[in-house]
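A.B. asks: Just to be clear, the model below is a prediction. Sequence and coordinates:
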Amino acid sequence: MNTYEKEKVIQTFKKDIFPILTERIREPIIKMKNFGFYEIEEIRLRANKPLMLYKNNQGFFLDEKGEIKSENGLIVTKDDIEKTYLLMCDYSLYTMEEDIKQGFLTLKGGHRVGIAGKVVSEGGKIKTIKNISCLNIRIAKEVKGCALNLAKSIYKDGIKHTLIVSPPGCGKTTILRDLVRLLSNGIKEIELSGKKVTVVDERSEIASCYLGVPQNDVGIRTDVLDGCPKVDGLMMAVRTMSPDVIAVDEIGSIKDAEAIMDAINTGVKVISTVHGKDLDDVLKRRGIKLLFENECIDVVVFLSNRNGPGTIENIIKIN
């Protein structure tokens, strides 16, 4: 991380993260001595358990003095969680109701907060989550340009139906987001003009919209269907947005595949992601197998975190 990037992340913490934390959680993080707080990827608050920080997919405990520990550390109270939760919701749980039903909040700046607690159901559907016992704050860090070499390699002869495969935490959404930005703005290195892109962002992870406005840079020609179910969003995009490209995260079901095939039949290119470690693994999913059988995937990109999230392990060109 160069000086400019470091300062940018520091300002992000000061503007977006520290204001939503209670003083007894915030101050030790500011005082961190073993590595800079700007390197944190996740902050996990669990009621009556030690505060945990994550960096490079490794967990650490933090004590009251800002010292990194291998065990124990500052104990998070139920009061810490309740106050943090209210700050995240800007003291208005109602405005975040739909996100809460999905088990997460999207904060200003694109940061995601996973929620755990008592799930309240009604009529077979989740109504809300109460008695919150855990908050997992995932720090949004865009990596602009991380997909440029990949895009130049696989799209030099035109955009292809692309499937990005990786285990959790290996950067598939980060790569997808940057591909969207590049395609939307255009890629001068391969003389590819900017395309109309629609992002079907069911879990608000790609564009990270806050009050409907993308907090991440997804390009100047990109439209976002935020919080929209993939199957519905694919059809909405085709019918109303006339996209050249549709991007969608974490596919796998038969219904996902059928909606993608319908979109492809209109001439749209689809870029999608799926959890998995290799081709055999993802082909166990009926939806993915159906897409391969119907020649709806041209390129498969496999990622790992061997050299950090987003490491490209292999590229298989199908068609």
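C.D. replies: That came through fine.
A.B. asks: contacts, neighbours, all on C-alpha from now
C.D. replies: Noted.
A.B. asks: I figured residue 31 hits residue 63, correct?
C.D. replies: No: at 10.2 Å, residue 31 does not count as touching residue 63 under the criterion of C-alpha atoms under 8 Å.
A.B. asks: who's more crowded, those two?
C.D. replies: Legend: neighbour count by other C-alpha atoms under 10 Å for residue 31 and residue 63, higher for residue 63 (20 against 15).
A.B. asks: quick one, helices of the stretch 151-300 of the chain?
C.D. replies: 172-185, 230-240, 254-264, 279-282, 286-293 (DSSP state H, counting those that start in this stretch).
A.B. asks: Single out the most deeply packed of those helices.
C.D. replies: Greatest average neighbour count among the helices of the stretch 151-300 of the chain goes to helix 172-185 (a mean of 25), per mean count of other C-alpha atoms under 10 Å.
A.B. asks: Which strands or helices does it pack on?
C.D. replies: helix 148-154, strand 162-166, strand 197-201, strand 222-226, strand 269-275 (3 or more C-alpha pairs under 8 Å, 6 or more residues apart in numbering; DSSP states H and E).
A.B. asks: Tell me the buried residues in the first one?
C.D. replies: In this case it means helix 148-154. Within helix 148-154, the residues scored as buried using 16 or more other C-alpha atoms under 10 Å are 148, 150, 151, 152, 154.
A.B. asks: dump the residue contacts of the second one.
C.D. replies: Contacts here follow C-alpha atoms under 8 Å, 6 or more residues apart in numbering; on that basis residue 150 touches nothing.
A.B. asks: do the one 5 residues further on as well
C.D. replies: Contacts for residue 155 (C-alpha under 8 Å, 6+ apart) come out as residue 190.
A.B. asks: next up, a second structure to put side by side with the first:
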Amino acid sequence: MERQERREQILNILAAGIRKVLLNTVPKPEELQEIRMRLGQPLRVVRGKEEIVLRSGTEPYIVTKEELRETMDYISHYSLYAYENELRQGFVTVEGGHRVGVAGKVIMEKERVKNIQYISSLNIRVSHEVLGCADRLIPYIVANKQVCHTLIISPPCCGKTTLIRDLIRQISDGNEYVKGCSVGVVDERSELGGCYLGIAQNHLGTRTDVLDCCPKAEGMIMLIRSMSPQVIAVDEIGTVEDIHAIEYAMQCGCRMIASVHGLNMDEASNKPVLGDLIRRRMFQRYVVLGNEKGPGEILGIYDERGSVLCRNL
């Protein structure tokens, strides 16, 4: 995606007052990671590791109820009802794959979230593709031209989603290390494909099928039954159902690319249910990420026994 295009996509969903202060204080808004709007609180943006409070003159710029409403009107094209299914998950994906997190009064129905009203906070996460960021990793997770079952272990904000996205693209298209494969992606939070109106906004390769806004466990089973994927990719596994679906997919002959929140191998091994898969050596590769030098830093790559294949790649 061109920078100018990303810039326009972000600016077009902002209330006029917020758009103006952003342009006056941030020379390249398309390079931001987040834009945080909280009712009655200073407008904040995140760039790299830095959080910046935006100002109007000498005073912090305070977000108003009208600006939150105006921004949501632009995001939803003046029809929040049309986005009810997304809002019940706490976010809306807009053109370009940018994700807008939403907080406010939660409306329940039959013990399930139905909608969010009286919106008090928005977090616009700017989608960034880094084509080629998986180049250095691919040789370590492929054996005999086939993808190894791979688990990426990472704390938040370390670039794991960006890394998985590029892995999907390369595995799907194929390269000198791996023959192009049919890849099924279960994109529960619309972060990998960044689908807008059902169309992926990010580059996921020519042999990739995406189930957008679908629960991971259910989606993996659906893909196996309907799309015959050779590789399945999911982000941020966690529930017992997720782990059981992964094991089922492996037993069906699908190669797995998955990620989980964690600091290191030991922490991942101590997680309920997932730890059992690790002890049984179901995954063939483990990739641990960090952020000391910036997002996407690979601290270590391990084989199924936990032996080190590479450090600080």
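C.D. replies: Thanks, I have it. Bear in mind the structure is a predicted one, so any value in this text is a computation, not a measurement.
A.B. asks: so which of the helices and strands packed on helix 172-185 of structure 1 is the most packed in?
C.D. replies: By mean count of other C-alpha under 10 Å, those have strand 197-201 as the most buried, with a mean of 27.
A.B. asks: so it corresponds to what in structure 2?
C.D. replies: Using TM-score structural alignment, the residues of structure 2 aligned to strand 197-201 of structure 1 are 183-187.
A.B. asks: which one in structure 2 is aligned with residue 81 of structure 1?
C.D. replies: Looks like residue 81 of structure 1 aligns to residue 68 there (TM-score structural alignment).
A.B. asks: For that match, which three-state class applies?
C.D. replies: Secondary structure state of residue 68 of structure 2, per DSSP: H, G, I helix; E, B strand; the rest coil, is helix.
A.B. asks: and it, how many neighbours?
C.D. replies: Residue 68 of structure 2, neighbours per other C-alpha under 10 Å, totals 21.
A.B. asks: residues in contact with it?
C.D. replies: The neighbours of residue 68 of structure 2, taking C-alpha under 8 Å, 6+ apart as the test, are 15, 37, 39, 119, 120, 121, 122.
A.B. asks: In structure 1, what residue corresponds to the fourth one?
C.D. replies: For residue 119 of structure 2, the aligned position in structure 1 is residue 132, judged by TM-score structural alignment.
A.B. asks: repeat for the first one
C.D. replies: Following TM-score structural alignment, the counterpart assigned to residue 15 of structure 2 within structure 1 is residue 22.
A.B. asks: same check, this time on residue 53 of structure 2
C.D. replies: With TM-score structural alignment as the criterion, the equivalent of residue 53 of structure 2 in structure 1 is residue 61.
A.B. asks: That match reaches residue 50, doesn't it?
C.D. replies: Yes: contact criterion C-alpha under 8 Å: residue 61 of structure 1 and residue 50 qualify, at 6.6 Å.
A.B. asks: between the two, what contacts are shared?
C.D. replies: 72, 73, 74.
A.B. asks: where's the first one relative to residue 39 of structure 1, distance?
C.D. replies: If you measure residue 72 of structure 1 against residue 39 of structure 1 using C-alpha to C-alpha, to the nearest Å, the figure is 21 Å.
A.B. asks: Need the outlier residue of structure 1, farthest from its centre.
C.D. replies: residue 65 (31.6 Å; C-alpha atoms, centre = their mean).
A.B. asks: Report the contact partners of it.
C.D. replies: Counting by C-alpha under 8 Å, 6+ apart, residue 65 of structure 1 makes contact with 28, 31, 32.
A.B. asks: contacting residues for the aligned residue in structure 2 for the last one?
C.D. replies: Using TM-score structural alignment, the partner of residue 32 of structure 1 in structure 2 is residue 25. With contacts defined as C-alpha under 8 Å, 6+ apart, residue 25 of structure 2 is in contact with 54, 55.
A.B. asks: Please repeat the previous calculation with a cut-off of 10 Å.
C.D. replies: By C-alpha atoms under 10 Å, 6 or more residues apart in numbering, the contact list for residue 25 of structure 2 reads 52, 53, 54, 55, 56.
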